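Visitor: got a sequence here, can you build the structure:
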Amino acid sequence: MGLLPENKRKKPMDTPRTFFIWGATMSGKSYLAERFPNPFFINTDDNAEKAGLPNYQLKNVKNSDGTLKQSVIDQLNELMLELGTTKHTFQTVVIDVIDDVVSLIEQAVIDEHDVKDLSEIGYGKGFAQVKATLMALILELKALPMNVVYVSRIDEKTDAAGDQVEVPSLKTKYYNMVNGNADLVVKTRRVGSNYTRQLTDKRKQYERSQITDQHILRILENIPGVFPRLPKAPVTKPTTKTTK
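Guide: Okay, here's the model as predicted:
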C-alpha cells in the first residue's frame, strides 16, 4: 500500500533528459554531446579517447580461435548495472554511435549462434533477440537518474515524392524504438566553418520556466525550435514637439 499519489495536480517541471543527435561526419554531433553535464561516453570508435573524455570502448572480444570471449551484450549489461548501482559523478551517458552499437549487438548474436547471418537463426529468433536486447538497453538507460544522449550518423533516402531526403542512418525499425523514448531529436550540420543545430522532432512543447536544470536550459537555448520564440519588444517611436 502507499503506492498511489495524492489526487492533486502538480505544477509541471519538465526537463528533457533523453536526446537523439544525428548528422554528417564532423558536423558537431560529439561536440554537442560533450556539452552535457559530466558525460560518460560508451564509444564505438576512439573519438572520445582522442578528446580525453571518460569513455568505455565497446567491442566484441574474441578468443584466438575466433569464438566469442565477451560480447557487447555482456559489457552493456555490466555498464548499466554499474551506472545504476554504484556511486559515481557522471550525470550524462552518451551512446556514440548507436548505429554501431546495434551492429555490434547483431554480430554478437551471430557469433553466439555460430552462423554467418541473422536470417540463418530459425523462426526469426535472431532478429527478435537483437530487438529485445536493444529495447532492454533503451529502457535501462531511461531508468537511470541521468541524461541520455544517442548519437547517430546521416543517410539519404527517397521520399514518396521521389526526392532525396536526409535521415538518421540508424535502421528505421531501430530508430523508431530509440526515438519513441527520446524527448528531443537534433540534427547537426556544418556549412564551411559554421556549425548549426536544427530541431527535427520533440515529444512536447517545452517552456523555459519548466526547465529545472540550468545546464540543460543553456544547451536548449542554443537549439532553435525547442522553445517558442520570445515576442519582440514593441518599438516606441520618439515623440517630436512642434513649436509654434
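Visitor: please count neighbours and contacts with C-alpha atoms only from this point.
Guide: OK.
Visitor: work out the gap between stretch 78-89 and the centre of the chain.
Guide: 19 Å (Cα atoms, centre = their mean, to the nearest Å).
Visitor: what about the spatially most central residue of the chain, distance to Phe20?
Guide: Most central in the chain under Cα atoms, centre = their mean is Tyr150, positioned 2.0 Å from the mean C-alpha point. Tyr150 is 5 Å from Phe20, where distance means Cα to Cα, to the nearest Å.
Visitor: cool, Gln75 as well?
Guide: Distance, Gln75 to Phe20, using Cα to Cα: 22 Å.
Visitor: sorry, back to before: check which helix or strand the residue nearest to the centre of the chain maps to.
Guide: For Tyr150, the element it lies in under DSSP states H and E is strand 147-152.
Visitor: which other helices and strands does the lengthiest helix in the chain contact?
Guide: Ranked by number of residues, the top helix in the chain under DSSP state H is helix 125-143. On a contact count with 3 or more Cα pairs under 8 Å, 6 or more residues apart in numbering; DSSP states H and E, helix 125-143 meets helix 72-85, helix 98-112, helix 172-179.
Visitor: next, the structure of the following sequence, for comparison with the previous one:
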Amino acid sequence: MAISLASLRRTTATQPPRLLIYGPPGQGKTTLASEFPAPVFIQVEDGTPAGLEIDTFGHLTDFPSVMEALVSLDEEEHDFQTVVVDSVDKLEALVWAQTCADNKWSSIEDPGYGKGYIATEAVWREFMELCNVLRTKGMNVVFLAHSSIERFDDPTTASYSRYDIRLHKRALALFQDEVDAILFLNQDVTTKEEKQGFGKEVKATGGGKRWIYTEGRPSFVAKNRYGLPHKLFYELGNGFAQMAPYFPNTQAPAMQAEAAE
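Guide: Just a heads-up that it's a prediction; the model follows:
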C-alpha cells in the first residue's frame, strides 16, 4: 500500500502497561506487583514475603521453564490479567546459562571482547517478545528488579553515585527501550548533622515512608510515558489504585479505607 497523507490516522495508547519496578530489598516490590489485577507470578527468585499469597508456577530454575510458563499463559484459557516476573536480575543468570548452552560455551566470558553479552540479546528478545504477546492479549506486564549503586560519569558535571537497575548494560538498555515505565521504590531519607566530640557526624534519618518515583533524578533511574506525578506515596494496598487512572483503559480500584481517611 502506498504511503501518503491520506493514510494518516490519529492514535493513542490503548494497550496495558509494561512496567519495571526496582529498588533496594524489602521495600515492597513484590507486594506492589501483587496489587495489580489478577496477577500470576513467574518466580525466578525463591521466596515470597510473609503474609502474601500469590498464584505462581513455583521457583523456576532454568530459562526453558520460564518460557514454558509464558507459553501456557498464551495458549491456555485463564482469568489472569497481569504477569509478574520476579525478578529480571535473577532471570539474567538463566539467560546467560541458556546462551552458553546454545553456543556450547563454559561461561559467558568464553568468546571474549564482550561477545557473550551481545549474544544474550537474542535470548532476551525471545523472552520479551513472548511477554509482548501476552500484552497484546490484554495482560499487564510487570518486571521486578533489585537496585545497585553505580558510579555515573556525567559528561556535563562531576561523576556521582546513583541507584540503577541490577542488570548488565546490554540487558538494561533493552528493558529501558521496551517498557513504558521504570518505577523506583524506596524509603525517604533525610540527613542531619550531630556534634560528636570535636567534629560533626552526618546521620541518615527518615520517617519510613515509601515512595514510588516515576521520573528520573541524578540519584536514580526512572521514567514513565503516562504523565504520572513525579512521585507517589506508597501505602500498602493502594499503590496500583494510585497509578491506575493514568494507565490506558484501566479502571482504578477503590482505595483502602485507611488511605481515604
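Visitor: on that earlier part again, and Gln75 and Phe20 of the first structure? Which one has more around it.
Guide: Comparing Gln75 of the first structure with Phe20 by other Cα atoms under 10 Å, the one with more neighbours is Phe20, at 28 against 17.
Visitor: let's verify that one: helix, strand, or coil?
Guide: strand (DSSP: H, G, I helix; E, B strand; the rest coil).
Visitor: who's in contact with it?
Guide: 149-152, 179, 182, 184-186 (Cα atoms under 8 Å, 6 or more residues apart in numbering).
Visitor: relative to Asn47 of the first structure, how far out is it?
Guide: 18 Å.
Visitor: returning to that earlier point: the longest helix of the first structure vs the second structure, average distance?
Guide: Compared with the second structure after fitting, helix 125-143 of the first structure deviates on average by 2.0 Å (mean Cα distance after the TM-score superposition for the first structure).
Visitor: could you list the buried residues of that helix?
Guide: 126-127, 130-131, 133-135, 137-138, 141-142 (16 or more other Cα atoms under 10 Å).
Visitor: tell me where the second structure has helices.
Guide: Using DSSP H, helices in the second structure cover 29-34, 63-75, 88-103, 115-136, 169-178, 239-243, 257-260.
Visitor: tell me which of those helices sits nearest to Met1 of the second structure.
Guide: helix 115-136 (24.4 Å; Cα to Cα).
Visitor: for the closest one, give me every contacting residue.
Guide: Contacts of helix 115-136 of the second structure (Cα under 8 Å, 6+ apart): 15-18, 67, 70-71, 73-74, 95-96, 98-99, 108-110, 141, 170-171.
Visitor: try 7 Å
Guide: Residues outside helix 115-136 of the second structure that contact it (Cα atoms under 7 Å, 6 or more residues apart in numbering) are 15-16, 67, 70, 74, 95-96, 99, 108-109, 141.
Visitor: next one: the longest helix of the first structure to chain centre, how far?
Guide: Worked out by Cα atoms, centre = their mean, helix 125-143 of the first structure lies 15 Å from the chain centre.
Visitor: map Ala252 of the second structure across to the first structure for me.
Guide: By TM-score structural alignment, Ala252 of the second structure lines up with His215 in the first structure.
Visitor: which residues touch its match?
Guide: Pro37.
Visitor: 8 Å instead?
Guide: By Cα under 8 Å, 6+ apart, the neighbours of His215 of the first structure are 36-37.
Visitor: then Asp14 of the first structure?
Guide: 206, 210-212.
Visitor: and if we set it to 7 Å?
Guide: Neighbours of Asp14 of the first structure in contact, by Cα under 7 Å, 6+ apart: 210-211.
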